[in-house]
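**Student:** my questions are about this predicted structure, shown below with the sequence.
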Amino acid sequence: MITDVTERGGAECVRGEFCEQRVEGSERFVVGSEVWLTGFEPFGEHEVNISQQVAEALDGFSDVIGLGESPGPYRAETRESTLVLHTTILSVDEEGSNAIASRLESENGDVAEKSGLPEAVVHLGLAENAEWIRIEECAVNRLDFRIADNSGRQVSDAQIHQIAPARLHTTSPHNLILAECAGDDRIRRSDDAGEFVCNETYFRTLHAVETKGLKDNFSRALPVLFVHLPPTSAIPLDEQVELVRRIIALSVQRPSMEVVGGLLRNDENHLLAARRSPEEYMGGYWEFPGGKVEPGESKAEALEREYFEEFGWRVKPLRICEEYSHTWPEMAVQLTFFLCEADGELPPAVMTSHDECRWLQESELMGIEWLPPDVEFVERIQEKGVANL
């Protein structure tokens, strides 16, 4: 038996738009990301299931979640998420494991007609021996039950899908969730969702997203996450409700990364360009060297480190030339470019991420194939003049 806790008699959500709901006792409306949240009924010798308790406590939530101070250069794109949560309690059996996958795959079902697809799916389950909340990174195509499920089914050494990968990874921004929760020992990474109905549910939902090519509003794969919860003896119920609410708020976010680049200029007003090695992401494109800002670093410090790691060179960042952002479905990148000069004489380059570097005259800047996000920036440099940076 599957119980849809929310009665959707209010506003409807249409795929491609946000969900609008009236906040009870208020005249204001909340426009936010619809998330399908699931928990499980009790099973085995358990009289209650923490996943059901948390899911029911969050059912119908419609409001803004503040994410607090940024944890560092790898963070959520915005510091608030607006959520509309709809809870379903799943039976601990094959029907329950397939409920959300079937709903996602439906083209003409009631849910698909009425509210379309969500912006994320978050499954909750009980990890009876856990002491912390586990962010499950993957599901395996395997069933091996230690006990029977609630229908009496006890499967041993079997596959969930005959034609499917052995393992499916979460489509949620799990690294972002863990980065935003760094320092909180109550939330930890896990790569073992077990081989019971929790894992079965996770695998079926991920498989539906993959086979149907389902996307969210960022055009990335629809985020699906499984979160295993410990008993209330490890973390009290009210704390778990708040922690899960935060995890859900992060699941609809896009990661944002701070990246620095250095325009290294020599005495002849030439700029250094470097070509990414073939094995690197977007290999073969040219760029101004740089990289990610690490936690605890200033942007200038990050650039100095990147130049030394990639070339063995010491450089001095002089000033910021330009700042802009670029977005992909999976990530937003905040770019800061510095004008730099060599800190002393440059030795022969020892390149670790590039296979060629060149000193370019101003007239040569557009003669190479730059990373697509950098092309307009390079055009602006050429218009302004290297000497005027």
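**Tutor:** Great, that's in hand.

**Student:** from now on I want contacts and neighbour counts done on CA atoms only, so please keep to that.
**Tutor:** Noted.

**Student:** in this protein, which residue is most central in space?
**Tutor:** In the chain, the residue lying closest to the centroid (Cα atoms, centre = their mean) is residue 173, at 1.5 Å.

**Student:** for stretch 38-46, buried residues please.
**Tutor:** Using 16 or more other Cα atoms under 10 Å as the test for burial, stretch 38-46 gives 38, 39, 40, 41, 42, 43.

**Student:** residues in contact with the closest residue to the residue nearest to the centre of the chain other than its chain neighbours?
**Tutor:** Using Cα to Cα, 6 or more residues apart in numbering and skipping the chain neighbours, the partner closest in space to residue 173 is residue 251 (6.1 Å). When contacts are counted by Cα atoms under 8 Å, 6 or more residues apart in numbering, residue 251 is found next to 120, 172, 173, 174, 177, 223, 225.

**Student:** structure B:
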Amino acid sequence: MILFTGFEPFGDRDSNPSMSIARQAASILEQQGIATIAAELPCVFATAPAMLEELLATWQPRVVISLGLAEGRGALGLEKVAINHLDARIADNAGNQPIDLPVLAGGPAAYFSGLPLKAALQALRDPSTELGDVEAEISYSAGTFVCNQVFYSLMHHAGRAPGLRAGFIHVPWMDPASPRIAIHARAVACVAQLALAGATEPRLGAGTEY
């Protein structure tokens, strides 16, 4: 079982590409005979982790990819690290704005993704495939908003669930009617398939200088 999560629309937006991509990625894998579900999380600090935990308990997936919107980015962000820190510059959909609080009191400072990020990056950059249309990068900051909270909560759960491969991907803003939704959905489905197959990481320099 593969679980994708996306977020509900945020603020005055009436759509969220993370959820559109999650649904289409799930459909792609279902058509290949892989049991997959896509679920929507609230963009609310107080309820998103609990809803994620409920989904994990119900479906007990082998692979989980949570998706979120990074409106200012142009590339698909394969997130490497979740930090135990919340610092909301703006309020969530319930009007809450936690500042300088931990995601989990007493928890580790950070968790690394359990997804094969460099294997995914290599596949997504391969010009011989249709996935070469996707601009992707490994990101070393998932922010300090609800996306990071969900990512950290997911990896905290994964640490207690042997065999579970999990992580987070940020998607750029795109219109719900954009053909880029389908392109990014194929990319996300590819990452999930690599994780399900137990892909290992190639020796590939993909870091940043700043």
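**Tutor:** Received it, and whenever you're ready, just let me know what you need. Just so it is clear, the structure is predicted and the values come from calculations on it, not from any experiment.

**Student:** what's the TM between chain one and chain two?
**Tutor:** Once superposed, the chains reach a TM-score of 0.83 (TM-score structural alignment, normalised by the length of the second structure), with 194 aligned residues with a Cα RMSD of 2.4 Å.

**Student:** which SSE is immediately downstream of whatever helix or strand residue 58 of the second structure lives in?
**Tutor:** Taking DSSP states H and E as the criterion, residue 58 of the second structure maps to helix 48-59. Helices and strands here follow DSSP H and E; after helix 48-59 of the second structure, the next one along the chain is strand 63-69.

**Student:** who wins for most neighbours among the contacts of residue 251 of the first structure?
**Tutor:** In terms of neighbour count, residue 225 stands highest of the contacts of residue 251 of the first structure at 29 neighbours, by other Cα atoms under 10 Å.

**Student:** that one matches what in the second structure?
**Tutor:** Alignment note (TM-score structural alignment): residue 225 of the first structure maps to residue 167 of the second structure.

**Student:** and its match, what helix or strand is that in?
**Tutor:** Per DSSP H and E: strand 165-171 holds residue 167 of the second structure.

**Student:** which other helices and strands does that strand contact?
**Tutor:** Judged by 3 or more Cα pairs under 8 Å, 6 or more residues apart in numbering; DSSP states H and E, strand 165-171 of the second structure is in contact with helix 17-31, strand 63-69, strand 76-79, helix 146-158.

**Student:** just the ones you listed: most buried one?
**Tutor:** strand 63-69 (a mean of 27; mean count of other Cα atoms under 10 Å).

**Student:** and that one, how far from the first structure on average?
**Tutor:** Compared with the first structure after the fit, strand 63-69 of the second structure shows a mean deviation of 0.5 Å (mean Cα distance after the TM-score superposition for the first structure).

**Student:** matching residues in the first structure for that strand?
**Tutor:** Strand 63-69 of the second structure maps onto residues 120-126 of the first structure, going by TM-score structural alignment.

**Student:** got a list of contacts for the matching stretch?
**Tutor:** Taking Cα under 8 Å, 6+ apart as the rule, stretch 120-126 of the first structure contacts 34-40, 49-52, 55, 172, 198, 202, 216, 222-231, 248, 251-252.

**Student:** one more: stretch 139-154 of the second structure?
**Tutor:** 43-45, 48-49, 52-53, 66-68, 77-88, 92, 103, 110-111, 166-168, 170.

**Student:** would you mind checking the residues you listed for buried ones?
**Tutor:** Using 16+ other Cα under 10 Å, the buried ones in the contacts of stretch 139-154 of the second structure are 43-45, 48-49, 52, 66-68, 77-88, 92, 103, 111, 166-168, 170.

**Student:** aligned to residue 142 of the second structure, what sits in the first structure?
**Tutor:** Match for residue 142 of the second structure (TM-score structural alignment): residue 193.

**Student:** ok, that match - how many residues close by?
**Tutor:** Neighbours around residue 193 of the first structure, by other Cα under 10 Å: 24.

**Student:** so it: helix, strand or coil?
**Tutor:** Under DSSP: H, G, I helix; E, B strand; the rest coil, residue 193 of the first structure falls in the coil class.

**Student:** what separation do you get for it and residue 354 of the first structure?
**Tutor:** 39 Å (Cα to Cα, to the nearest Å).

**Student:** show me what contacts the equivalent of residue 143 of the first structure over in the second structure?
**Tutor:** Alignment note (TM-score structural alignment): residue 143 of the first structure maps to residue 86 of the second structure. Taking Cα under 8 Å, 6+ apart, we find residue 86 of the second structure in contact with 98, 99, 100, 101, 102, 103, 144, 145, 148, 149.

**Student:** aligned to the fifth one, what sits in the first structure?
**Tutor:** Translated: residue 102 of the second structure. Checking with TM-score structural alignment, residue 102 of the second structure has residue 159 as its match.
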